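Participant: after the sequence you'll find the predicted model.
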Amino acid sequence: MSAKFNSLVLSACLALMAGLAHALPPALAQTPALEVLGKGTMRWFGLKLYDAALFTPAGAPWQAGAPYALELRYARAFEGEALARSSGDEIARQGVPQAEIERYVELLRGVFPDVAAGDVIVGARRADGGASFWHNGRPVGRIDDPVFARRFFGIWLAPTTREPALRRALTKEGR
């Protein structure tokens, strides 16, 4: 094999590995520094939907009232509308009134873009309690409602989540 071919293969492998690394948007790489606490995969009837990673302040356990970020790396394409509606359905499971669900879905329609396989959406719970969102590192919106943020992130992180194994993998609780 030629040295040029080997160099191309090495470059391609490094690029692929870089794409798999967890990297928060630059706006989240501020004090306090956030580090991956836990990772897991969401599957539905055996189909991989996304890989998730929970970021917390360096060395700190997950706390619902502290800043943190949740990264979802999609394994398949979804329309933003479907993401907003399914988020609303999951929030409804928390016993939230329908009028609030409709308001939340409308807010999420303004935040969630269509995603392709490999796309990343990061949602962050800010210190003020609100939520900010990024798609592939670019800001796509913020929702300045702490109750919304608690309910939204509760989809994955509340004790009543539909996916308790994913919650345990993300938060490292119960291990």
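Facilitator: In hand now; what should we look at?
Participant: CA only for contacts and neighbour counts going forward, please
Facilitator: Noted.
Participant: how about the helices in the protein?
Facilitator: 3-20, 80-92, 98-109, 146-157, 164-171 (DSSP state H).
Participant: list the buried residues for stretch 159-175?
Facilitator: 161-162, 166-171 (16 or more other CA atoms under 10 Å).
Participant: now for the residues you listed, which pair is the farthest apart?
Facilitator: In the buried residues of stretch 159-175, two members sit farther apart than any others by CA to CA. They are Arg162 and Thr171, at 14.9 Å.
Participant: and Phe133, which of the helices of the chain is closest to it?
Facilitator: Closest among those, using CA to CA: helix 98-109, at 10.0 Å.
Participant: other residues contacting that closest one?
Facilitator: Counting by CA atoms under 8 Å, 6 or more residues apart in numbering, helix 98-109 makes contact with 80-81, 84-85, 87-89, 91-92, 143, 148, all of which sit outside it.
Participant: before we go on, here's another structure to hold up against the first:
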Amino acid sequence: MNRPVLHTVSAALVLAVGCMNLLPANAQATAPEPTLSAALQDKTPVGKARLRYWGFDVYDASLWALPGFDARQFESQRFGLELAYLRDFKGADIAERSIDEMKGLAAIEPAQATRWTQAMSKLFPDVKRGDRITGVHVPGSGARFYLNGKLLGEVADDAFSRLFFGIWLSTKTSQPRMRETLIQGIAGTTR
């Protein structure tokens, strides 16, 4: 697979995993739900989009949220983003590409980028076609990740979570058409 496809896809897999505990001193941790159904108990699918890159189908993304979800303020709301993979990818490549995508959204201190990259590289599994990885944004706490409905772990760092989910939901995303497709079914959302 060529490198540009791998890089775009690797950003997606970051969503797929995250058994990191990068707990800031002021964060209030709550125990993650052991299953995806518990983590998203009151959420419903509000949008779906397929990522295609250079003619390759990469994954189908589904956004899970409460009615009234506001994409302009995604950072302040709990939601889930599921990626159903259509190809196989290496976890280490995903970590590298995810940091690149996050840097496109905001400045990240080099030391922080190094810590996040190292942690993701150690923890991200290789993803196989058919795997479903869902990330749940927990405002003020971080990101929780589920593989095929079972808890993988969490990145207990709110800054990481905001930038990570910004890969898909920020107005600065590198995939604006995908963002528009994911949020187009949300009533009353100004893009």
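Facilitator: Sure, I can see it. The model shown is predicted, which means the values in this text are computed figures rather than measured ones.
Participant: show me the strands in structure 2, by range?
Facilitator: For structure 2, the strands defined by DSSP state E cover 44-53, 56-65, 79-85, 132-138, 142-147, 150-155.
Participant: for those, give me TSV that also has mean neighbour count and distance to Pro125 of structure 2.
Facilitator: TSV is the format used below for the strands of structure 2 (neighbours: other CA atoms under 10 Å; distance: least, CA to CA, whole Å):
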stretch	mean neighbour count	distance to Pro125 of structure 2
strand 44-53	18	20
strand 56-65	21	16
strand 79-85	25	13
strand 132-138	26	11
strand 142-147	27	10
strand 150-155	22	10
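Participant: now tabulate those strands in TSV and tack on distance to Trp116 of structure 2.
Facilitator: Shown next, in TSV, are the strands of structure 2 (distance: least, CA to CA, whole Å):
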stretch	distance to Trp116 of structure 2
strand 44-53	24
strand 56-65	23
strand 79-85	20
strand 132-138	16
strand 142-147	13
strand 150-155	9
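Participant: residue nearest the centroid of structure 1?
Facilitator: With distances taken as CA atoms, centre = their mean, the residue of structure 1 nearest its centroid is Glu71 (3.0 Å).
Participant: residue in structure 2 matching it?
Facilitator: With the correspondence set by TM-score structural alignment, Glu71 of structure 1 lines up against Glu82 in structure 2.
Participant: try Tyr50 of structure 1
Facilitator: Under TM-score structural alignment, Tyr50 of structure 1 pairs with Tyr59 in structure 2.
Participant: how close does the residue nearest to its match when sequence neighbours are not counted get to Asn148 of structure 2?
Facilitator: Sequence neighbours aside, Tyr85 is the residue nearest to Tyr59 of structure 2 in space, at 4.4 Å (criterion: CA to CA, 6 or more residues apart in numbering). Distance of Tyr85 of structure 2 to Asn148 of structure 2, computed by CA to CA, to the nearest Å: 11 Å.
Participant: now do Arg52 of structure 2
Facilitator: Arg52 of structure 2 is 22 Å from Asn148 of structure 2, by CA to CA.
Participant: over to Thr190 of structure 2?
Facilitator: In this view, Thr190 of structure 2 and Asn148 of structure 2 are 32 Å apart by CA to CA.
Participant: repeat that for Arg179 of structure 2.
Facilitator: Noted for Arg179 of structure 2: a distance of 23 Å to Asn148 of structure 2, by CA to CA.
Participant: check Leu36 of structure 2 too.
Facilitator: 8 Å.
Participant: quick one on the thing from earlier: and the match of Glu71 of structure 1, what is it in contact with?
Facilitator: With CA under 8 Å, 6+ apart, Glu82 of structure 2 has these contacts: 15, 60-64, 132-135.
Participant: and with 6 Å instead?
Facilitator: 61-62, 133-134 (CA atoms under 6 Å, 6 or more residues apart in numbering).
Participant: and those as JSON lines, adding distance to Gln73 of structure 2?
Facilitator: As requested, the contacts of Glu82 of structure 2 are exported to JSON lines (distance: CA to CA, whole Å):
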{"residue": "Ala61", "distance to Gln73 of structure 2": "19"}
{"residue": "Ser62", "distance to Gln73 of structure 2": "18"}
{"residue": "Ile133", "distance to Gln73 of structure 2": "23"}
{"residue": "Thr134", "distance to Gln73 of structure 2": "20"}
